[in-house]
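**Student:** Could you look at this predicted model? Sequence included:
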Amino acid sequence: EYLRKFGYLSGASKETGNLMDMKDLSEGIKRLQRLGRIPQTGVMDRRTQELMQKPRCGVNDNKIVFGHRKKRYTLAPSKWEKKDLTFRLYNYSPDMPMHDIRNIIYGAFQVWSDVTKLTFKEKMHGDADIMIQFASKYHQDGYPFDGKGMILAHAFFPGTGRGGDTHFDDDERWTYNSSEGVNLFMVAAHEFGHALGLAHSSEPGALMYPWYQGFQTKFALPRDDVAGIQTLYGAELPDLPPTKPTQPPRSDDGYTVNPTDRYPTGDPPDPCTKPFDAITVIRTEIFLFIGNWFWRLDSRNIIKDPINLHKFWYGFPSNLTHIDAVYERPTDGKIVFFSGDRYWIFNANYLVTSFPTKGRPITDFGIPPDVKKIDTVYVWGFNNRTYLVSGDMYWKLDANNTYVEYDYPRDMSIWMGVPVPVDAAFRHWNGKTYFLSGPNYWEFYDLKMTVRPGYPKSIAKDWLKCKNT
């Protein structure tokens, strides 16, 4: 039954399995043994029986092709013909709080968006490309779960109808950041690989290996999985950029954006004690900037090591010392940086073609020439429009994010309770808008146009988990 279910016996069934040639049965067992990295005896020995008891994905292994020395990944018969995908959590497991499950799901999608051009957006109602469900036993998709134990989850390859849908066995005990139970993050990241068009890999260390590999404290997507998904959707913003840009270096004409070198190159400042210059969400990570350094905070609130601005974003003038404001443009996903009275537009981590290294003046947006810097820029979740703030004034950009609306600026007092001046503001992936000033942050209550009660709160304590705060 196991060999039939997971694709090792072609054409076998409960009714005809006893009529199969013993040679076919032996070859099927050998294929399973080869994939499981145990001796290929061709008989149902002890090691094979133990392998068949291991927890695993419910998707079969019949698309795995052996023989490649470098390429172990396997592509499914289908892929998405678009890069912007939606998902919806149909229900939740009782094993964890809802907000923890949502953060885990976001983090599992981020595993794939970090290395491709894919984006994922949650829908709260209606249909989505990837419908996510916790279910038990028979759940109306033709692939019933088996109760607590072997099959942990399954997903459908891209397509219409059930294509992309991902189901988790609700009889398992789902956990997070723990070696006990079944780690939801690891299983979800694997299943989303199927939902995006990857079949199982024959590489034991790959995320797409059929068997559950347990909790990993510092997970990084293995090279085999990266190669597979980028074959389908191309590469995007790298996690660790090359030492030198792969495009020809641009000449710097010496334009000074801001001559104040607050944080010279060298050791990065301490984010637990220094205020942030700018903050934004790019893809599914929070980027935090201080001087010419930045940090990345993922959906699990794990902060990554600091990276020097000029070693990641290629195209800034060499004497740029800090970023005042930054945001990801909702119209096309390009990233817009502000420093002093200039701005730059990047595609991933490269300056867009033909954009001047010295930047362009912020007056391009209709900002008055006496405004010398933008304090912050953010996309407000209430209306998905972009706002620029300088001192006690703010502007709203038009729907194309190219020019300010005609009846602006307006006074920041409209945003009741928001500190003036504000250091940074951004829309979190939970849809909420946060304002930062000094060591504190405020959550904004959109419907009442005021900050929520109980604020300000500590950035270092709540977001960065700093000690001695």
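**Tutor:** Arrived safely.

**Student:** C-alpha from now on. contacts and neighbour counts both.
**Tutor:** Noted.

**Student:** what helix or strand does Thr280 sit in?
**Tutor:** strand 278-282 (DSSP states H and E).

**Student:** typo on my end, it should be Val187
**Tutor:** helix 184-196.

**Student:** Heading C-terminal from that helix, find the next helix or strand.
**Tutor:** Assigned by DSSP H and E, the successor of helix 184-196 is helix 223-233.

**Student:** And stretch 4-16, end to end?
**Tutor:** 11 Å (CA to CA, to the nearest Å).

**Student:** what does stretch 285-304 give?
**Tutor:** Start-to-end, stretch 285-304 (CA to CA) is 10 Å.

**Student:** can you check stretch 338-357 too?
**Tutor:** End-to-end distance for stretch 338-357: 13 Å, by CA to CA.

**Student:** can you pull the buried residues of that stretch?
**Tutor:** Neighbour-count burial for stretch 338-357 flags 338-352, 356-357 (criterion: 16 or more other CA atoms under 10 Å).

**Student:** for stretch 32-52, the distance to its chain's centre please.
**Tutor:** 36 Å (CA atoms, centre = their mean, to the nearest Å).

**Student:** ok, now stretch 145-154?
**Tutor:** Taking the mean of its C-alpha atoms, stretch 145-154 sits 26 Å from the chain's own mean (CA atoms, centre = their mean).

**Student:** And it, what's buried?
**Tutor:** 145, 149-154.

**Student:** Export those as JSON lines, with columns for secondary structure.
**Tutor:** Compiled in JSON lines, the buried residues of stretch 145-154 are given as follows (DSSP: H, G, I helix; E, B strand; the rest coil):
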{"residue": "Phe145", "secondary structure": "coil"}
{"residue": "Gly149", "secondary structure": "coil"}
{"residue": "Met150", "secondary structure": "coil"}
{"residue": "Ile151", "secondary structure": "strand"}
{"residue": "Leu152", "secondary structure": "strand"}
{"residue": "Ala153", "secondary structure": "strand"}
{"residue": "His154", "secondary structure": "strand"}
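
**Student:** let's bring in a second model and compare:
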Amino acid sequence: QQFLERYGWIQPKDWNNLKYEDVSVPVDEDPAPQDSYVISEGLSQPNSIGSKERDTDPTLSPQYNDALRSFQKANGIQVTGRLDEETKLAMSKPRCGFPDNISGQNAANNESLSNTTSLNDTESSTNNSSTETPPIRRKRFLSRLIQHAQKKRSTQLLGDNPGLGFSKKTLKWRLMKEGYSAQLEEDNQRSALALAFRMWSEVIPLQFEEDTVSPLSEIDIKLGFGKGTHLGCSQAFDGPGKEIAHAWRLGNIHFDDDEHFTVHSSEGLNLLKVAVHEIGHTLGLSHILRPGSVMQPNYTPRDSNFELDWQDRKAIQSIYGVCEGPFKTVFDWVWKSDQTYRFNTYFFRSDRYWMYENRYNRTRYGDPNFITIGWPGVPNSNIDAYVHIFASNRDAQYFFKGTQVWRFDPQRNMAYTEDSYGNRYPKLISDEFPGVSGPVDTAFYDLRTNLIYFFKGNDVTAFSVGRNQIERGYPKRIIDVFPAVTSGDHPIGNLDAVYFSYAHRATFFIKDKFYWKVVGNGDLKYNPTLPYNGLLSQDRVVNKWFDICDVHSSTVFTS
């Protein structure tokens, strides 16, 4: 019964406004003098004579049985309404201290996420009844360290649930000096927490910065380890086992230092996995009662493929929205392995790049990274275009920036300074492709025609690889060579990227947050009246390529 009550199964808990439980309430060191007295009517007490209420078995209560059945159903246990061994085992697992069912003012439930608990509003309702214990002022250092009552926040958010999350796009966090764990090296603690924050930043337009110098009032999320009564918190830890950590929405995160946390070991409790879960609560998520979710309440050992699953991503994006472009360059990198050609898709922006895993519809875990790390020798930022000439008699990869072009050596994984023919790089674009001058907005190689299309402003130039010259009649207007299928629906010019996707077997034009698919052979078979090289109606990039998110520069991997 205590378990069901504590975690909100009998009655949803108002977690952000819980009173001090099993903890001495901090009092002011300089209380106000008792110079006035108020006499009020006392509260009536139940008559104990003849009463059997205290002797009643709580397990016979219909409310208890309903709560137990709900717990069993949510945890995939046979629904018996009895406290059997399987249920006891589920209740005894290490878990988060955040309730499974919480209450609050304007509590919202994202109905599109099956088997999830509600996502609640940031402001919790309070009871102003005169029968409640009046609030007690805390010591000043405690009020700085643990702040359950949050200030009213702006609701101008990117997601569908305004008011559930932080309104800022960059959040500062700090592992408090008085809250370091006695079990782990300081650097290991901070690096694990930084990676945990980064994992959320990889799926939402929110960045996290570790800040160890700013005034405490400017820190958005404070973290710390403690035992039992800890860090001025209203909820005490219970020692080894069971509750391992807890967090507050838009507030702080505490870890039970009586637990055996580890960083680079398969034993004990993995700090990274626990931290990712607790950060989810701080960002506005409730528990997701489904195996595989990082937000399930019970701790499960971390496997090698630990990451946010699809439902975790959709839950947090319902609060903060999704990540959108623009991108500077997009291309498929084709390479040969064991007589088989393979490809990877890359998105470039500024000084960073992402590899996109088309089979999973997501970016590679750990991206973005710096261009200088993955592509040695090419310009370190703002690359204009990439072209891969992939013909029977020529296989060459080029990067373009400004008026120059770099050729890349896939065997040595670095840009050429001089190729096998004695050509030195970088060189002027016009020297490698006569008649074409830079800079260009973007470019792509058309496998069907053996032409390179160079885009600049509202114009496009077709360059014949076979004849090593510009095609007659070019440059032309982009809209004339690639006409709009729907009148008025065309990017016109100043494109960000054009690339052929091997995953989709189609060419895409990308500008700002939108893309246009070029009419292909499959489209013509379905509708022969479509114009050759026509651009189909626009759609948002985020509807085709998911979660290409930036992270704070301090968390970009450097090796």
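**Tutor:** Everything's here; your move. Just so it is clear, the structure is predicted and the values come from calculations on it, not from any experiment.

**Student:** once the two are aligned, what's the mean deviation for the helix holding Val187 of the first structure against the second structure?
**Tutor:** When the second structure is overlaid, helix 184-196 of the first structure sits 0.3 Å from its aligned residues on average, using mean CA distance after the TM-score superposition for the first structure.

**Student:** Surely Tyr92 of the first structure touches Gln133?
**Tutor:** Yes - using CA atoms under 8 Å, Tyr92 of the first structure is in contact with Gln133, at 7.2 Å.

**Student:** what's the angle between the lengthiest helix in the first structure and helix 223-233?
**Tutor:** As assigned by DSSP state H, the longest helix anywhere in the first structure is helix 98-113. Helix 98-113 of the first structure and helix 223-233 are oriented at 80 degrees to each other (axes from the mean of the first three to the mean of the last three CA atoms, to 10 degrees).

**Student:** Onto which residues of the second structure does the helix or strand just after helix 98-113 of the first structure map?
**Tutor:** Once the chain leaves helix 98-113 of the first structure, the next helix or strand it forms, by DSSP H and E, is strand 119-122. Taken onto the second structure by TM-score structural alignment, strand 119-122 of the first structure occupies residues 207-210 there.

**Student:** Give me the contact list for the matching stretch.
**Tutor:** Residues external to stretch 207-210 of the second structure that are found in contact with it (CA atoms under 8 Å, 6 or more residues apart in numbering): 169-174, 194, 197-198, 201, 550-552, 554.

**Student:** got the contact list for the strand holding Thr280 of the first structure?
**Tutor:** With contact meaning CA under 8 Å, 6+ apart, strand 278-282 of the first structure is reached by 286-290, 323-328, 335, 376, 378, 423-429.

**Student:** In helices, which of these appear?
**Tutor:** Using DSSP H, none of the contacts of strand 278-282 of the first structure sit in helices.

**Student:** tell me the helices in the second structure, going along the chain?
**Tutor:** So, for the second structure - with DSSP H - the helices run 2-6, 62-74, 85-91, 140-145, 186-201, 271-283, 310-320, 371-374, 429-432, 478-481, 521-526.

**Student:** Now do the same for Arg69 of the second structure: its match in the first structure.
**Tutor:** Match for Arg69 of the second structure (TM-score structural alignment): Lys30.

**Student:** Lys242 of the second structure now?
**Tutor:** Using TM-score structural alignment, Lys242 of the second structure sits opposite Met150 in the first structure.

**Student:** can you pull the contacts of the closest residue in space to that match that isn't next to it in sequence?
**Tutor:** Distance criterion CA to CA, 6 or more residues apart in numbering; nearest residue to Met150 of the first structure, sequence neighbours excluded, is Pro55 at 4.0 Å. Contacts for Pro55 of the first structure (CA under 8 Å, 6+ apart) come out as 149-152, 211-212.

**Student:** Which pair of those residues spans the longest distance?
**Tutor:** For the contacts of Pro55 of the first structure, the maximum inter-member distance is 12.2 Å, found between Gly149 and Trp211 (CA to CA).

**Student:** The aligned partner of Ala206 of the first structure in the second structure: neighbouring residues, count only.
**Tutor:** Aligned counterpart of Ala206 of the first structure in the second structure: Ser293 (TM-score structural alignment). If you count neighbours by other CA atoms under 10 Å, Ser293 of the second structure ends up with 19.

**Student:** now Thr229 of the second structure
**Tutor:** Neighbours around Thr229 of the second structure, by other CA under 10 Å: 15.

**Student:** how far away is it from Gly179 of the second structure?
**Tutor:** 13 Å.

**Student:** what separates the match of Arg69 of the second structure from Arg69 of the first structure, distance-wise?
**Tutor:** Distance of Lys30 of the first structure to Arg69 of the first structure, given as CA to CA: 19 Å.

**Student:** Pick out whichever of those two has more residues nearby.
**Tutor:** When neighbours are counted by other CA under 10 Å, Lys30 comes out ahead of the other of Lys30 of the first structure and Arg69, with 21 against 6.
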